[in-house]
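sequence-free structure coming up:
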């Protein structure tokens, strides 16, 4: 098809913005979803094929309304990049506040499920049917950081969600992928330039990579035909302490 339609969540800054802009550069029509309208408008500035929708992915009613707007405007959906998420301050396991646990679960897991389910419904019933869902996992889907119980648990759960979507979606030509990103230079990782806690208790400045590399990688995954898939892909700053973490 000449026209391809995508949704990118958490698209106001960082990885979501980089992915949305890479897709737009590749000719996609892109709906960007996030909590704040102004950053979303900045992401798609000057792009006639961009649509900004303010919504909190942790609120199911807002997700349903956002995807209803996408269906009404685009008529179909070929790609979801399930990117929106958050972390919590690093604390010892027994000191994690309930409100931080619930907030991370709502954004990272509930939000990923709500958006994937809404996208799946559109993809299942459209003609031609099918589509691709790419979930933002994280290096933390493989190995934890100190004091990050909520983030680590939700990112491991995203891996299970990815596998389930890929399995259930086969009969509908819906496929799912996961991109695990390590130390992209975004506002969320700015603290790494000042030093972050390591498993041995030391503080260390960690290398980061240009977030544009992540955007181009998402666009490449999205460019594949539906009979080909990259189920899991890791992109990371070469010298970050993951291989051998701890």
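Nice, I can see it. Keep in mind the model is a prediction, meaning the values are calculated, not measured. Numbering: from 1, shown residues only.

CA atoms for contacts and neighbours, from now on please.
OK.

Just give me how far the longest helix along the chain sits from the chain centre.
In the chain, assigned by DSSP state H, the helix with the most residues is helix 149-169. Offset of helix 149-169 from its chain centre (CA atoms, centre = their mean, to the nearest Å): 12 Å.

Then stretch 115-134?
16 Å.

list the buried ones in that stretch?
For stretch 115-134, a neighbour-count test (16 or more other CA atoms under 10 Å) marks 115-116, 118-120, 122-124, 130-134 as buried.

ok so, going back, quick one, the following helix or strand past the longest helix of the chain and helix 149-169 angle?
Later in the chain than helix 149-169, the nearest helix or strand by DSSP states H and E is strand 174-182. Strand 174-182 runs at 150 degrees relative to helix 149-169, counting by axes from the mean of the first three to the mean of the last three CA atoms, to 10 degrees.

other SSEs contacting strand 174-182?
helix 111-125, strand 131-136, helix 149-169, strand 232-236 (3 or more CA pairs under 8 Å, 6 or more residues apart in numbering; DSSP states H and E).

If we go by neighbour counts, what in the shortest one is buried?
When burial is assessed from 16+ other CA under 10 Å, strand 232-236 yields the following buried residues: 232, 235, 236.

is it true that the second one touches residue 208?
No. Under the criterion of CA atoms under 8 Å, residue 235 is not in contact with residue 208, lying 11.2 Å apart.

Mutual contacts of the two, please.
residue 182 (CA atoms under 8 Å, 6 or more residues apart in numbering).

Would you mind measuring from the residue nearest to the spatial centre of the chain to residue 14?
Taking CA atoms, centre = their mean as the criterion, residue 83 is the residue nearest the geometric centre of the chain, at 1.6 Å. Remark: distance between residue 83 and residue 14 (CA to CA, to the nearest Å) = 10 Å.

contacts for stretch 162-179?
Under the contact criterion CA under 8 Å, 6+ apart, stretch 162-179 has outside partners 120, 123-124, 129-138, 159, 218, 226, 229-235.

another structure for you, compare them:
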């Protein structure tokens, strides 16, 4: 019987790539994101890659920053499949580089809603499902970031939310123990996706300069993610860091 996964932000980038990776390994995947057309495009790519994969996709339009929409999405999964084995809390947002005084309250709330509130809403709903189902339990993987360890200049909203996601991961991992719910986090640095395209031109460095940064192939992220997803619930990779080898992270800023 196919295991059931829900991937947020599945319409592009890391979410799409990891959803396709799960489908290739035989999972059934609920594709969640704001744009239904992008989710349908992911399902079409799955069908092209492997006949029949598209039938194991369930596109669900949902803004993860809206609690009622998240609840409705998880209820759709419950009614359709009866259980959930894996949540990939991947959806997120950021801002153009700017100092704190230039970040508006509206911009701040938009990033918090997408990265932190959305992660909590989805995690909360996953707990509810995983505690009630038989057999009990499941796995939750939160998408953190290298920014969960150290910020870039001009990234206060993004970095603050990613630090908070680490707290979410640690606490949920503890709370999930009695129910066989394993919670971990994948922290990604410079994966080649739409979100990091600007790095080829140059991004702000800690010394005030602008320099291009190397990126890694998206498949490296998929491979690390699938390693986490394949584990039995008796084992957990609490934090996994996968990054471009030559990115300027380790060392003096």
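Okay, I see it. If you're wondering where the values come from, they're calculated on a predicted model, not measured in any experiment.

Need the TM-score from the superposition.
The TM-score (TM-score structural alignment, normalised by the length of the first structure) is 0.98; 245 aligned residues with a CA RMSD of 0.8 Å.

Tell me the spacing between the corresponding residue of the second structure for residue 185 of the first structure and residue 14 of the second structure.
Correspondence of residue 185 of the first structure to the second structure, assessed by TM-score structural alignment: residue 192. Residue 192 of the second structure sits 9 Å away from residue 14 of the second structure, going by CA to CA.

Find residues that contact each of those two.
residue 218.

Between those two, tell me which one has more neighbours.
Set residue 192 of the second structure next to residue 14 and count neighbours by other CA atoms under 10 Å: residue 14 wins out with 26 against 21.

That one and residue 193 touch, don't they?
Yes. Counting by CA under 8 Å, residue 14 of the second structure touches residue 193, with 7.1 Å between them.

Identify the contacts common to those two.
Common neighbours of residue 14 of the second structure and residue 193 (criterion: CA under 8 Å, 6+ apart): residue 218.

show me where the second structure has strands.
For the second structure, strands defined by DSSP state E occupy the ranges 4-8, 28-33, 57-61, 86-89, 138-143, 181-189, 203-204, 210-211, 239-243.

Spatially nearest residue to residue 155 of the first structure, not counting backbone neighbours?
residue 141 (4.7 Å; CA to CA, 6 or more residues apart in numbering).

Tell me, how many residues neighbour the one you found?
Count around residue 141 of the first structure with other CA under 10 Å applied: 19.

again, but for residue 175 of the first structure
The burial count for residue 175 of the first structure: 28, using other CA under 10 Å.

Check the one 3 residues further on too.
In terms of burial, residue 178 of the first structure registers 25 neighbours under the definition other CA under 10 Å.

same thing with the one 10 residues further on?
Residue 188 of the first structure has 14 neighbours, counted by other CA under 10 Å.

how close does residue 80 of the first structure get to residue 27 of the first structure?
The spacing between residue 80 of the first structure and residue 27 of the first structure, counted by CA to CA, is 15 Å.

more neighbours, those two?
Ranked by neighbour count (other CA under 10 Å), residue 80 of the first structure and residue 27 place residue 80 first, with 25 against 14.

counterpart of the more buried one in the second structure?
So residue 80 of the first structure corresponds to residue 87, using TM-score structural alignment.

Kindly state which residue of the second structure is aligned to residue 58 of the first structure.
By TM-score structural alignment, residue 58 of the first structure lines up with residue 65.

scratch that, residue 241 of the first structure is what I was asking about
Looks like residue 241 of the first structure aligns to residue 248 there (TM-score structural alignment).

Not counting its neighbours along the chain, what's nearest its match?
Residue 248 of the second structure sits nearest to residue 213 (CA to CA, 6+ apart), 7.5 Å away.

who touches the one you found in this structure?
Residues near residue 213 of the second structure by CA under 8 Å, 6+ apart: 190, 199, 200, 202, 203, 247, 248.

Run a quick neighbour tally on the aligned partner of residue 103 of the first structure in the second structure.
Alignment note (TM-score structural alignment): residue 103 of the first structure maps to residue 110 of the second structure. Applying other CA under 10 Å, we find 19 residues neighbouring residue 110 of the second structure.

So residue 110 of the second structure versus residue 92 of the second structure, what's the distance?
For residue 110 of the second structure, the distance to residue 92 of the second structure - CA to CA - is 10 Å.

do residue 242 of the second structure as well
Distance, residue 242 of the second structure to residue 92 of the second structure, by CA to CA: 18 Å.

Matching residue 200 of the first structure against the second structure, which residue comes up?
So, by TM-score structural alignment, residue 200 of the first structure is matched to residue 207.

Contact partners for the residue nearest to that match when sequence neighbours are not counted?
Among residues not flanking residue 207 of the second structure along the chain, residue 253 sits closest, at 6.4 Å (CA to CA, 6+ apart). For residue 253 of the second structure, the contact set (CA under 8 Å, 6+ apart) comprises 205, 206, 207.

So residue 88 of the second structure is in contact with residue 9, correct?
No. Using CA under 8 Å, residue 88 of the second structure is not in contact with residue 9, being 9.1 Å away.

Please enumerate the shared neighbours of the two.
Joint contacts of residue 88 of the second structure and residue 9 (CA under 8 Å, 6+ apart) do not exist.

how far away is the closest residue to residue 39 of the first structure other than its chain neighbours from residue 69 of the first structure?
Nearest non-adjacent residue to residue 39 of the first structure, counting by CA to CA, 6+ apart: residue 12, 4.6 Å away. Counting by CA to CA, the separation of residue 12 of the first structure from residue 69 of the first structure is 18 Å.

So the two - more neighbours on which side?
Neighbour count, other CA under 10 Å: between residue 12 of the first structure and residue 69, residue 12 has more, with 27 against 15.
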